[in-house]
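Asks: here is my input; please provide its structure:
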Amino acid sequence: MFSEPDIQVSYHPLFGSPDADVVFRSSEGTYYRLHSFVLRTTSGFFRSMLSLSGSGSSPDLSSDASPIGLEEKDGVLARFFTMISGMEIPQWDTLDEIEDVLHAAEKYDTPGPISIIRSAITSPRFMLDPLRVYAIAARYKWEEVLQHAAEACLAIPIHQQEYIPVLKRIPTDDLLRLIDLRRERRDAFIHAIDNEVQFTSGCSRDKCACGRTTDHHPWYALKLSVYMEMDERPIVRNMNDLDWEVAKKCWSHKCTYCGRLVYNQIATMECIRPCVDGLPLQLRPRI
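Replies: All right, here's what the predicted structure looks like:
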């Protein structure tokens, strides 16, 4: 009569202590030993599960033969268990990694890991993808992170095709808040330069310094280009650095009578600066 071969159990190197009294198995077959005290104090889900298992006859949770099977992969569980155990957390590499662990933290009702991730997600490496950070913050109603991400989103053209999958993930109200902020900045800037910025320093709106009526089409063309740019990215770049052909034509435009430059670029930019500084940055309150 042949005996059954022994099952080879592979424990994660950080979670193999024989003193721990609860055994888990990942979807990839790796085993994890954790102390029930840690699970009870950090997770509402495991607290309830362990309370139920403690009533009446139940399997031995510390046995390799009857581990608690979890659907998460090793990359997720190792980070998640590290966080609830108070161990050093490896550096996050991608937003995919953060979202996977965040879903596990939400599923198992562990506020500690969720708060850690909330602080980590605004690091510079993740703010390179601010719209996705905004989507994550909207899902969990992290208002401070949402505001931070919204400001970073001003520099990207969110209406382009590549951003549509992420836009679809954002709750409607928070998506409208982001769109409203961008539109308010665009419209406020155009309104400000229409009302507060003179065409040039030391002359009227219609005449050159020589007293002759001049053509202001280059200025109108520049404003239109700025408007279109702000519709895409309402961040307002420094117009001194613009490489647009319309900007070059505007600043080099001369009076047809006296040959003077019609627009004083430096003086105009000094007038524009406070217009930029006064643009709205805050998302409207959540409905």
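
Asks: C-alpha only now, for contacts and for neighbours.
Replies: Noted.

Asks: so where do the helices sit in the protein?
Replies: With DSSP state H, the ranges of helices along the chain come out as 36-42, 44-53, 74-84, 95-107, 111-120, 130-140, 143-153, 164-167, 172-196, 217-232, 245-251, 265-277.

Asks: buried deepest among the ones you listed, which one?
Replies: Of these, the one with the most neighbours on average (mean count of other CA atoms under 10 Å) is helix 130-140, at a mean of 22.

Asks: now it against helix 143-153, angle please.
Replies: For helix 130-140 against helix 143-153, the angle by axes from the mean of the first three to the mean of the last three CA atoms, to 10 degrees is 160 degrees.

Asks: any idea of the angle helix 130-140 forms with helix 172-196?
Replies: Using the same axes, to 10 degrees: helix 130-140 against helix 172-196 is 130 degrees.

Asks: which elements pack onto helix 130-140?
Replies: If you count contacts as 3 or more CA pairs under 8 Å, 6 or more residues apart in numbering; DSSP states H and E, helix 130-140 packs onto helix 143-153, helix 164-167.

Asks: and it, how far from the chain's centre?
Replies: 5 Å (CA atoms, centre = their mean, to the nearest Å).

Asks: distance check, Met49 against Tyr263.
Replies: As judged by CA to CA, to the nearest Å, Met49 and Tyr263 stand 74 Å apart.

Asks: over to Asp109?
Replies: 62 Å.

Asks: between the two, which one's more packed in?
Replies: A side-by-side neighbour count of Asp109 and Tyr263, using other CA atoms under 10 Å, places Tyr263 first with 24 against 17.

Asks: correct me if wrong: the more buried one contacts Cys250.
Replies: Yes: judged on CA atoms under 8 Å, Tyr263 makes contact with Cys250 at a distance of 7.5 Å.

Asks: leaving aside the residues adjacent along the chain, what's closest to the residue minimising distance to the centre of the chain?
Replies: Nearest residue to the geometric centre of the chain (CA atoms, centre = their mean): Val133, 2.2 Å. Once flanking residues are discounted, Val133 sits nearest to Ala149: 6.3 Å by CA to CA, 6 or more residues apart in numbering.

Asks: and that neighbour, what does it touch?
Replies: Counting by CA atoms under 8 Å, 6 or more residues apart in numbering, Ala149 touches 122, 127, 130-131, 133-134.

Asks: before we move on, the earlier item: out of the helices of the chain, flag the one nearest Glu28.
Replies: With CA to CA as the measure, helix 74-84 is the member of these nearest Glu28 (6.6 Å).

Asks: now the closest residue to Ile164 other than its chain neighbours: how far from Tyr108?
Replies: Distances taken as CA to CA, 6+ apart put Ile158 closest to Ile164, at 7.8 Å, once the chain neighbours are dropped. Distance, Ile158 to Tyr108, using CA to CA: 33 Å.

Asks: let's compare: structure for the following, please.
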Amino acid sequence: MSSHTQSVLEFNSSDADVVLVGADDQKRRFAVHKCILSAASPVFKDMFMLPQAKATNDSLPVVDMVESSKVVFALLQFIYPVPNPVISSLDELVPVLAAAKKLDVDAAIDSLRNKLVISDHLENEPLRVYAIAARFDLQEELRVAAKYTLKKNVLDCPLSEDLKHITAYDYHRLLDLHRRHSRAMQDALGPAANKELAERPSTDVIFRPEFLQNSVSGVLNQCSACPKSALFAYADLLTLKKSIDELPFTV
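Replies: Now for the predicted structure:
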């Protein structure tokens, strides 16, 4: 990588024509290009059409951002051709997504939407992903996250600050999805599964090996052929699981 390209991607370019400054660190300045920002964001484009009153010592206009320097830096990585910008957690993702939505930076929004629903986030923090998707009106991601919440007891999930930003309607829709899914699955399965399904209405819960093992063990004394029957019934169990998984996930 050439030194010029390196300086551009570090936002310290010698041919920059505007400086962005984060709200938390006036000393950290991002020397960038109006043409690139304008192409990425109609908000920046409109901003640069207005007179720029404040300037640095080298006469470059300065734009004071309300976002932190960390968020500004992350957002610029999505605007400039930085390969695979790293967003390692939901804590990092949310403020960058908020800035991208505010500034209408479509390229950043699309990339962050993909990062929001990576498997690690969905498996470990599905309720939080749902809340973030609801906050920013990301309907496709909201539906994906809603499905993953079925593996959890929503009321036992950690309380997240992201829940402050969603409506009671969106939260109620999720609880209603759990209720409807739980009832549909309990109708399809026996009473042994009902307690589990009442809290976590997902086939991943009741078809996991531990649950199936306990179910088989519970009838050993009643029927010696049951374990063998359960083994030969595995194909039917998979068919049943597929049918249940095809239940609607619409919130």
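
Asks: between Ile158 and Tyr108 of the first structure, which one's more packed in?
Replies: A direct count of neighbours by other CA under 10 Å for Ile158 of the first structure and Tyr108 places Ile158 higher, at 19 against 16.

Asks: for the counterpart of that one in the second structure, what are its contacts?
Replies: Matched across to the second structure, Ile158 of the first structure falls on Val154, judged by TM-score structural alignment. By CA under 8 Å, 6+ apart, Val154 of the second structure lies in contact with 127, 175, 199.

Asks: so what does Tyr140 of the first structure match up with in the second structure?
Replies: Match for Tyr140 of the first structure (TM-score structural alignment): Phe136.

Asks: what about the aligned residue in the second structure for Val22 of the first structure, how many neighbours?
Replies: Matched to the second structure by TM-score structural alignment, Val22 of the first structure sits across from Val18. A count of neighbours around Val18 of the second structure, defined by other CA under 10 Å, yields 22.

Asks: quick check, Val18 of the second structure in contact with Cys35.
Replies: No: using CA under 8 Å, Val18 of the second structure is not in contact with Cys35; the gap is 9.9 Å.

Asks: who's in contact with the spatially closest residue to His4 of the second structure that is not a sequence neighbour?
Replies: Spatially, and ignoring its direct neighbours in sequence, His4 of the second structure is nearest to Ser13 (7.2 Å; CA to CA, 6+ apart). Residues in contact with Ser13 of the second structure (CA under 8 Å, 6+ apart) are 4, 7, 31-32.

Asks: related to what we said a few turns ago, and the match of Val22 of the first structure, how far from Gln222 of the second structure?
Replies: According to CA to CA, Val18 of the second structure stands 79 Å off from Gln222 of the second structure.

Asks: and if you look at Arg29 of the second structure?
Replies: Applying CA to CA, the value for Arg29 of the second structure to Gln222 of the second structure is 75 Å.

Asks: with Leu155 of the second structure instead?
Replies: 37 Å.

Asks: now do Ala99 of the second structure
Replies: 63 Å.

Asks: coming back round to it: filter the contacts of Ser13 of the second structure down to the buried ones and hand me the ChimeraX line.
Replies: Under the burial definition 16 or more other CA atoms under 10 Å, those of the contacts of Ser13 of the second structure that qualify are selected in ChimeraX by:
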select :31,32
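
Asks: between the contacts of Ser13 of the second structure, which is nearest Pro248 of the second structure?
Replies: Nearest member of these to Pro248 of the second structure, counting by CA to CA, is Val32, at 47.4 Å.

Asks: and the closest one, what pairs with it in the first structure?
Replies: So, by TM-score structural alignment, Val32 of the second structure is matched to Leu34.

Asks: check Met185 of the second structure too.
Replies: That one, Met185 of the second structure, aligns with Phe189 by TM-score structural alignment.

Asks: contacts only, for that match.
Replies: Per CA under 8 Å, 6+ apart, neighbours of Phe189 of the first structure: 275-276, 279.

Asks: shared with the second structure, which of those residues?
Replies: Retained in the second structure: Leu279, out of the contacts of Phe189 of the first structure (criterion both residues aligned by TM-score structural alignment, their matches' CA atoms under 8 Å).

Asks: follow-up on the earlier one: would you turn the contacts of Ala149 of the first structure into a markdown table with distance to Asp194 of the first structure?
Replies: Output for the contacts of Ala149 of the first structure, formatted as a markdown table (distance: CA to CA, whole Å):
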| residue | distance to Asp194 of the first structure |
| --- | --- |
| Thr122 | 36 |
| Met127 | 33 |
| Pro130 | 31 |
| Leu131 | 31 |
| Val133 | 35 |
| Tyr134 | 32 |
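
Asks: quick check: Met230 of the first structure touching Arg237?
Replies: No: Met230 of the first structure is beyond contact range of Arg237, at 9.1 Å (criterion: CA under 8 Å).

Asks: from Val166 of the first structure, how far off is the residue nearest to Ile164 of the first structure?
Replies: Taking CA to CA, one finds Ile158 of the first structure at 9 Å from Val166 of the first structure.

Asks: please report how far Asp24 of the second structure lies from Ala188 of the second structure.
Replies: Taken as CA to CA, the span from Asp24 of the second structure to Ala188 of the second structure is 56 Å.

Asks: do Asn57 of the second structure as well
Replies: For Asn57 of the second structure, the distance to Ala188 of the second structure - CA to CA - is 73 Å.

Asks: now swap in Ala100 of the second structure and tell me
Replies: Taking CA to CA, one finds Ala100 of the second structure at 44 Å from Ala188 of the second structure.

Asks: swap in Leu127 of the second structure?
Replies: Counting by CA to CA, the gap from Leu127 of the second structure to Ala188 of the second structure is 26 Å.

Asks: then Ala168 of the second structure?
Replies: Ala168 of the second structure is 30 Å from Ala188 of the second structure, where distance means CA to CA.
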